[in-house]
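# Sequence first, predicted model second:
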Amino acid sequence: MTIPVDQLTDPAVRAFVAAVNAGDRAAFAGVLAPGATMSDDGSDRDLDQWAEKEIFSSGGHMDVESEQADGRALVVRYRNDTWGEMRTAWRFLVGDDGKVTRFETGQA
């Protein structure tokens, strides 16, 4: 069972997932704080390069299975055209301005 995007608890995380699923680069950029950072499987990556490869040019999509930590920790069935589908964990740090300052993802 998945949680509908519009029912995710944290507004910044909800906007992040919606932007990914819509393939909307502008909305994705709008959800991120200036200088936002990210890691994949424990390694820091260039956020722009990673997002282009893993989300936008490969049809990335997030089906949220569960959320914790007031909606800032998700377990997601993530799929894209490169890797297929995998179960992943996502953690988000959100600043006082409601923008994502960092996200970390990896195998769940």
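Looks like it arrived, so ask away.

# make it CA atoms for all contacts and neighbour counts henceforth
OK.

# Could you list the buried residues of the longest helix anywhere in the chain?
Longest helix in the chain by number of residues (criterion: DSSP state H): helix 11-22. Residues 11-21 are the ones in helix 11-22 that count as buried (16 or more other Cα atoms under 10 Å).

# next up, a second structure to put side by side with the first:
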Amino acid sequence: MTIPVDKLSDPAVRAFVSALNANDQAAFQAALAPGATMSDDGSDRDLAEWTEKEIFASRGHMEIESVKEDGHALVARFRNDTWGEMRTRWRFVVENGKIIRFETGQA
């Protein structure tokens, strides 16, 4: 069973996932704080380069399976045109209503 995006409790995380699923780069950037950082499978990555490759150029999409830590930790089925579908974990650090860091990797 998947959790609808509009049921995500944290507004910044909800905006992030909604923008990702809509392939809306402007809305995605608006969910992030200036200077936001990220990591993939434990390695820090260039956020702009990673999101372009893994999300926008390859039509990334998330289906949420579970939510923990007050809406800041998700398990999702993530798919894109490059890698297909995989079970992933996402953890968000939110400050002043914006995501300052997210970490993802295989679940």
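That came through fine. Fair warning: this is a prediction, and the values are worked out from it, not measured in the lab.

# In the next helix or strand along the chain from the longest helix of structure 1, which residues are buried?
Using DSSP states H and E, the helix or strand that follows helix 11-22 of structure 1 in sequence is helix 25-31. Going by neighbour count (16+ other Cα under 10 Å), the buried part of helix 25-31 of structure 1 is 28-31.

# now stretch 61-77 of structure 2
In stretch 61-77 of structure 2, counting by 16+ other Cα under 10 Å, buried: 61-65, 67, 71-77.

# from the residues you listed, which is closest to R101 of structure 2?
H72 (10.7 Å; Cα to Cα).

# Name the nearest residue to the closest one, ignoring sequence neighbours.
F92 (5.0 Å; Cα to Cα, 6 or more residues apart in numbering).

# want to throw the buried residues of stretch 61-77 of structure 2 into CSV with distance to D6 of structure 2 and secondary structure?
Converted to CSV, the buried residues of stretch 61-77 of structure 2 look like this (distance: Cα to Cα, whole Å; DSSP: H, G, I helix; E, B strand; the rest coil):
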residue, distance to D6 of structure 2, secondary structure
H61, 15, strand
M62, 13, strand
E63, 12, strand
I64, 11, strand
E65, 14, strand
V67, 13, strand
G71, 12, helix
H72, 15, coil
A73, 16, strand
L74, 14, strand
V75, 16, strand
A76, 15, strand
R77, 17, strand
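
# between those residues, which is nearest E103 of structure 2?
Relative to E103 of structure 2, the closest of the buried residues of stretch 61-77 of structure 2 is A73; by Cα to Cα it sits at 9.4 Å.

# Verify the contact between R89 of structure 2 and Q106 for me.
Yes. In this structure, R89 of structure 2 is within contact of Q106 by Cα atoms under 8 Å, at 6.1 Å.
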